[in-house]
Structure formats: structure tokens, C-alpha cells
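J.: compute the structure for the input listed below.
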Amino acid sequence: MKTTQRLENALIKLYNAFHNNRLNPEDCTACAVGNILDNHDSWKHLSNDHGSLELNYIGRVHQNLGRKFNGYSPLEILQIEKIFLDTCGFKTPLCHYNSKPNNPTNKEILFHGLCNVVAYLCKLDNVPNVMDYSKLFEYEQDEPVYHLETFLT
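T.: Okay, here's the model as predicted:
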């Protein structure tokens, strides 16, 4: 499957973060966006509220100037983070009195968050969802429509 460079880079960073236990929704350098943006936290200045879709003055300036951060616009960055936080069980925008999951770094929780983030990233680039395996189970007349290639060693 052909993907864009920004999508491929984001997927590699998210994959590595997940498998190296460097994905944490409560850390702006280690959340989905933090990892996509090379573990920097400067993106948090695009909005006044973490998990909000509302750009602040700085965010609007960057958006209006057409600035991209590792290929993503400020609005796309806020949307990625909101999807990740919402799917991980946080009530957004984040606030000390809003609900959050008991164990936000649980692998299952993080995996579900990443699945939705990846679906959104693919949608942004008009690429079929790379996490969608439903085609593997399509069949016609009791025979699979698609076949997996297996490699025996």
C-alpha cells in the first residue's frame, strides 16, 4: 500500500513509542502528538486547553500562515490529540476535575487510542486505514476473496 511520507513517519514514531513504552496520554511530549512531533512540547502552545479543538492566537497565526509541524497543520494536530485522549477515556479538554481512566498507560487503552489516531491519519491522506483487516475475512461462495501470502522459513 502506498502511503504519504508524513503518514509513514507518524506511523513509525507511534509504533516505536507504543512498543518501547514511551506513549503516555498525560505527558505532552509522550502522547500521540508529542511522539509524532519528535517528543517536543511546543505544540501545546497552539491551544489554551489540552484536548481542545480551539486554536488560540498563536495557533491561529500558525494555521493562517499555513505552517506545518512534521507535515501536520495546527488544527490537524489538535484533532489528533483530541481523538487520542477521548479514545483513551479522558474527558476533554483536560482539567483536574474531568474524568480520566484509572490506568491511562494500560496497553489496551493505548492500543485503542492509537487505532483511532491511525484511522484519522489515514483519512487525512486519503489512504485506506492501514489497521483495517476486514478485507482478510471477505469471502464469496465460501472461499476467501483475498489470500495471505505466507512465508515459511
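J.: every contact and neighbour count from this point should use C-alpha atoms.
T.: OK.
J.: next, the buried residues of the lengthiest helix in the chain.
T.: Criterion DSSP state H: the longest helix present in the chain is helix 107-124. Across helix 107-124, burial judged by 16 or more other CA atoms under 10 Å covers 109-111, 113-122.
J.: swap in stretch 96-107?
T.: 100, 104-105.
J.: just want the most central residue of the protein.
T.: Val117 (3.0 Å; CA atoms, centre = their mean).
J.: what's near enough to touch that residue?
T.: 32, 80, 83-84 (CA atoms under 8 Å, 6 or more residues apart in numbering).
J.: now do the longest helix of the chain: distance to the chain's middle.
T.: The chain centre lies 5 Å from the centre of helix 107-124; the measure is CA atoms, centre = their mean, to the nearest Å.
J.: could you do stretch 6-26 as well?
T.: With CA atoms, centre = their mean as the basis, stretch 6-26 stands 8 Å off its chain's centre.
J.: another one to check against the first:
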Amino acid sequence: MKTLNTRLDNAIKKLYTAFHNNTLHPECCKQCAVGNILDNSDSWKHFSDEHGSTKLNYVGRVNEAFGKRFNGYTPSELLQIEVTFLKACGYQLPIHYKNTKPDTPTDKDVLFNGLQAVIEFLCKLDNNLNVMDYTKIFDKIKCDFIEKSPVK
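T.: Next up, the predicted model:
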């Protein structure tokens, strides 16, 4: 589904492609949600001192203060995207060897939960309807069915 927002469309396309190409991995800075949005770059990891934190460090605050954007997203938005992804995948944050995590982080169900949560978050971030909300499809089908049903 295309939206009127280029950064949202690009992010969704990259995440969807990564999911289907098995190149979405929550524990890899280049293959996580943000890594994929940033064209498999890990430069974003320098915006925080802990993976899974929304607290900007010095580098993150400087980039934010100068208005830097990375594929359309500010450093704080990127950290929020990553936290959304990791939480939905079942991680206790910040990521630490003592904290809980999914047994199989690359399980398709785990990744789909993360993908769905991130896309919902990205849509909210851009004031867009959630493109993953399938309930509207069923509402439309129900209305079409009712309209075409013979009255008894």
C-alpha cells in the first residue's frame, strides 16, 4: 500500500523486503529495523550508549541539535523505532546478556510481531493510518456482502 509520505513508504518497503529476504535480525545493528531503514548501516548505534535505549548520548544529542536526519528520521526517532521493534520481538530492554530475550530471535512469528509494531509506530509518527490494520478489509468485505445479499 502506498502512502503520500516518501520516508514512510521507503521504510516500509525496506522492512518488508528484509522480512521476506530473511535479512531482518533484532540483534544485528545492520539488520535490525533501523539498520534496514538506514540501508544496512550501523552508524545509528552511536546515538545511544545502550542497544534498546531511547536516551541519546552526546553524539546523538549533537546530531539532533543540528537537525540531522537519516533517511528522513531524527536520531531520537530512530531510537524509538528500534525500541518498538525490540519490545515487540520480546526483548527486555536495554539489551543485556542478563535480560530476557526470545529463544529464536529470527523466528518468523517473532520478526512479524516486530515488523507489525514498527510499521504501526511509523504510521503514527507520520500521522498516517496504520497500513497493517487489516480490520478495515473485513469491514469492507462485510459491507459488500450485506449489500449483495438477497433480503429474505
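J.: TM-score of the superposition?
T.: The TM-score (TM-score structural alignment, normalised by the length of the second structure) is 0.90; 144 aligned residues with a CA RMSD of 1.5 Å.
J.: okay, and which of the buried residues of stretch 96-107 of the first structure map to strands?
T.: Judged by DSSP state E, those include no members of strands.
J.: what would the residues you listed look like in a markdown table with distance to Tyr133 of the first structure?
T.: Listed next are the buried residues of stretch 96-107 of the first structure as a markdown table, based on distance: CA to CA, whole Å:
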| residue | distance to Tyr133 of the first structure |
| --- | --- |
| Lys100 | 30 |
| Pro104 | 26 |
| Thr105 | 25 |
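J.: rewinding a little: the longest helix of the first structure vs the second structure, average offset?
T.: After superposition onto the second structure, the average distance of helix 107-124 of the first structure to its aligned residues comes to 0.4 Å, using mean CA distance after the TM-score superposition for the first structure.
J.: after that helix, next one along is what?
T.: strand 139-140 (DSSP states H and E).
J.: quick one: the strands in the first structure, in order.
T.: Using DSSP E, strands in the first structure cover 139-140, 143-144.
J.: can you redo the ones you listed as JSON lines with mean neighbour count and distance to Lys13 of the first structure?
T.: Output for the strands of the first structure, formatted as JSON lines (neighbours: other CA atoms under 10 Å; distance: least, CA to CA, whole Å):
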{"stretch": "strand 139-140", "mean neighbour count": "9", "distance to Lys13 of the first structure": "34"}
{"stretch": "strand 143-144", "mean neighbour count": "12", "distance to Lys13 of the first structure": "33"}
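J.: turn these into TSV, columns for distance to Gly89 of the first structure.
T.: Shown next, in TSV, are these (distance: least, CA to CA, whole Å):
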stretch	distance to Gly89 of the first structure
strand 139-140	35
strand 143-144	36
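J.: circling back to that earlier point, which of the buried residues of stretch 96-107 of the first structure sits closest to Asn9 of the first structure?
T.: Taking CA to CA as the measure, Asn9 of the first structure sits nearest to Thr105 out of the buried residues of stretch 96-107 of the first structure, at 22.6 Å.
J.: could I get the contacting residues of that closest one?
T.: For Thr105 of the first structure, counting by CA under 8 Å, 6+ apart, the contacting residues are 23-25.
J.: can you redo those as a markdown table with neighbour count?
T.: What follows is the contacts of Thr105 of the first structure, written out as a markdown table (neighbours: other CA atoms under 10 Å):
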| residue | neighbour count |
| --- | --- |
| Leu23 | 27 |
| Asn24 | 19 |
| Pro25 | 22 |
